[in-house]
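**Q** Structural data only, the sequence is not supplied:
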């Protein structure tokens, strides 16, 4: 019997690209696919929001005497950010048909700004730990955090108000570039202070399992948050081009 040799089927790169493009166009034009994705995102954000709320309640029940610590505020803001995202994705049909268009941009951009405030609060917390360990002043850190956030919201509100009055595509583009700049600043914040804290902790002898876990947490969160904000910056830039 003759031996049957199976020849590999090779598709040209252009054909593969065309197939992927057709698949993406099919998803992009399918309301069923879009609804499914949006509802899945709604469920995911709602789950994260619920976890943040549970964590906040647990901490409050465990140590109620400390008041509103940075950790409690962080979980509260996480609850709000992800809750708003869940609502936006859950009611996306109503959101995308709102008038004026500036209101849609507010609902879409506001959670991103709150996300920035939430996770730069974590950067502030790490910066305070690093400065205290190095016997450096920490007074100005909170001032910088508040100033950056106030300036960010002020600029973004001005953009929203202008778009409310005059739906200008150039101003809308400026708003997207502004979001990209905010994202890259957050990424740099995590890289600088997360990296500093990580390498500082590595210098100490890691004797206990708890210290190893804390070192792993700082490194993981730094890498994940830096990557997330960097990807957000690239996605916004890609969307503007």
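**A** Yep, it's here. Predicted model only: the values in this text are computed from it and were never measured.
**Q** okay, CA-based contacts and neighbour counts for the rest of this
**A** Noted.
**Q** Could I get the contacting residues of residue 167?
**A** The contact partners of residue 167, taken as Cα atoms under 8 Å, 6 or more residues apart in numbering, are 101, 102.
**Q** In which helix or strand does it reside?
**A** Using DSSP states H and E, residue 167 maps to neither a helix nor a strand.
**Q** ditto for residue 187
**A** helix 169-189.
**Q** Now do the helices in the protein.
**A** 13-29, 31-62, 70-90, 92-96, 101-133, 139-165, 169-189, 195-203, 209-240 (DSSP state H).
**Q** tell me the most buried of those helices?
**A** helix 70-90 (a mean of 21; mean count of other Cα atoms under 10 Å).
**Q** Now do that helix: which elements does it pack against?
**A** helix 31-62, helix 101-133 (3 or more Cα pairs under 8 Å, 6 or more residues apart in numbering; DSSP states H and E).
**Q** report the angle between the axes of it and helix 101-133?
**A** Orientation check (axes from the mean of the first three to the mean of the last three Cα atoms, to 10 degrees): helix 70-90 against helix 101-133 gives 160 degrees.
**Q** what residues does helix 70-90 touch?
**A** Contacts for helix 70-90 (Cα under 8 Å, 6+ apart): 38-39, 41-46, 48-53, 55-56, 59-60, 95, 107-108, 111-112, 114-115, 118-119, 121-122, 125.
**Q** again, 7 Å this time
**A** 38-39, 41-43, 45-46, 48-50, 52-53, 55-56, 95, 111, 114-115, 118, 121 (Cα atoms under 7 Å, 6 or more residues apart in numbering).
**Q** now swap in stretch 114-122 and tell me
**A** In contact with stretch 114-122 (Cα under 7 Å, 6+ apart) are residues 74, 77, 78, 81, 149, 186.
**Q** Please compare the first structure with the one that follows:
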């Protein structure tokens, strides 16, 4: 089952990347306003599906962890980690989706602020750097290494 899910994810990722490259080539060849809007809406849709994916699978993992016995070691900490990471990733992709939708239809809401490096830094700080930093901070502790408990000779 998990191999099929992984294969499906890889195929879906290849389709999305192929469509995105095709849109870039069309826009490089001829800058048609409707193609620009369709390209931005496609990317907004990808961001929305990523947000919903984090919400769906993070929520399922959260609910699965809640069914573990209360005495389970580290249950509360894992619940918090999964909840925080799911929430951060969901809101990050949702905000990106909303911003790209505004950008597609409102010329004043241009996300390509290369002329204003401070605005560019603030935008990427809020939607890329800060969420990535928070996720890495939350998941900073690695599990302890397991050593060989005892050597048992083969008889």
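**A** Alright, I've got the coordinates. Note that this is a predicted model, so its numbers are computed, not measured.
**Q** before we move on, back to that, need the contacts of stretch 114-122 of the first structure in TSV with distance to residue 34 of the first structure, can you?
**A** Below are these laid out as TSV (distance: Cα to Cα, whole Å):
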residue	distance to residue 34 of the first structure
74	31
77	28
78	25
81	22
149	33
186	29
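**Q** quick one on the thing from earlier: pipe the helices and strands packed on helix 70-90 of the first structure into JSON lines and attach distance to residue 86 of the first structure per row.
**A** Listed next are these as JSON lines, based on distance: least, Cα to Cα, whole Å:
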{"stretch": "helix 31-62", "distance to residue 86 of the first structure": "4"}
{"stretch": "helix 101-133", "distance to residue 86 of the first structure": "10"}
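**Q** out of these, nearest to residue 229 of the first structure?
**A** helix 101-133 (8.8 Å; Cα to Cα).
**Q** counterpart of the closest one in the second structure, which residues?
**A** Using TM-score structural alignment, helix 101-133 of the first structure lines up with nothing in the second structure.
**Q** Repeat that for stretch 225-235 of the first structure.
**A** Stretch 225-235 of the first structure maps onto residues 89-99 of the second structure, going by TM-score structural alignment.
**Q** With stretch 32-47 of the first structure instead?
**A** Using TM-score structural alignment, stretch 32-47 of the first structure pairs with nothing in the second structure.
**Q** Contacts made by that stretch with the rest, please.
**A** Contacts for stretch 32-47 of the first structure (Cα under 7 Å, 6+ apart): 27, 82, 83, 85, 86, 87, 89, 90.
**Q** what span of the first structure lines up against stretch 7-26 of the second structure?
**A** By TM-score structural alignment, stretch 7-26 of the second structure lines up with residues 143-162 in the first structure.
**Q** And stretch 40-48 of the second structure, by the same measure?
**A** Going by TM-score structural alignment: stretch 40-48 of the second structure matches residues 176-184.
**Q** Would you mind getting the average deviation of that stretch from the second structure?
**A** Overlaying the second structure shows stretch 176-184 of the first structure at a mean distance of 0.4 Å from the equivalent residues (mean Cα distance after the TM-score superposition for the first structure).
**Q** I figured residue 97 of the second structure hits residue 42, correct?
**A** No. The pair residue 97 of the second structure / residue 42 is not scored as a contact, 9.8 Å apart, by Cα atoms under 7 Å.
**Q** and which of the contacts of stretch 32-47 of the first structure is nearest to residue 220 of the first structure?
**A** Nearest to residue 220 of the first structure among these, with distances taken as Cα to Cα, is residue 82, at 20.7 Å.
**Q** With residue 238 of the first structure as the reference, measure out to residue 123 of the first structure.
**A** Residue 123 of the first structure sits 27 Å away from residue 238 of the first structure, going by Cα to Cα, to the nearest Å.
**Q** just residue 53 of the first structure next, same as before
**A** With Cα to Cα as the criterion, residue 53 of the first structure and residue 238 of the first structure are 34 Å apart.
**Q** cool, and residue 193 of the first structure?
**A** Taken as Cα to Cα, the span from residue 193 of the first structure to residue 238 of the first structure is 28 Å.
**Q** repeat for residue 39 of the first structure
**A** Taken as Cα to Cα, the span from residue 39 of the first structure to residue 238 of the first structure is 24 Å.
**Q** for the closest residue to residue 236 of the first structure other than its chain neighbours, what are its contacts?
**A** Leaving out its chain neighbours, the residue that sits closest to residue 236 of the first structure by Cα to Cα, 6 or more residues apart in numbering is residue 180, at 5.9 Å. Neighbour list for residue 180 of the first structure: 233, 236, 237 [criterion: Cα under 7 Å, 6+ apart].
**Q** Among these, which one lies nearest to residue 199 of the first structure?
**A** residue 233 (26.1 Å).
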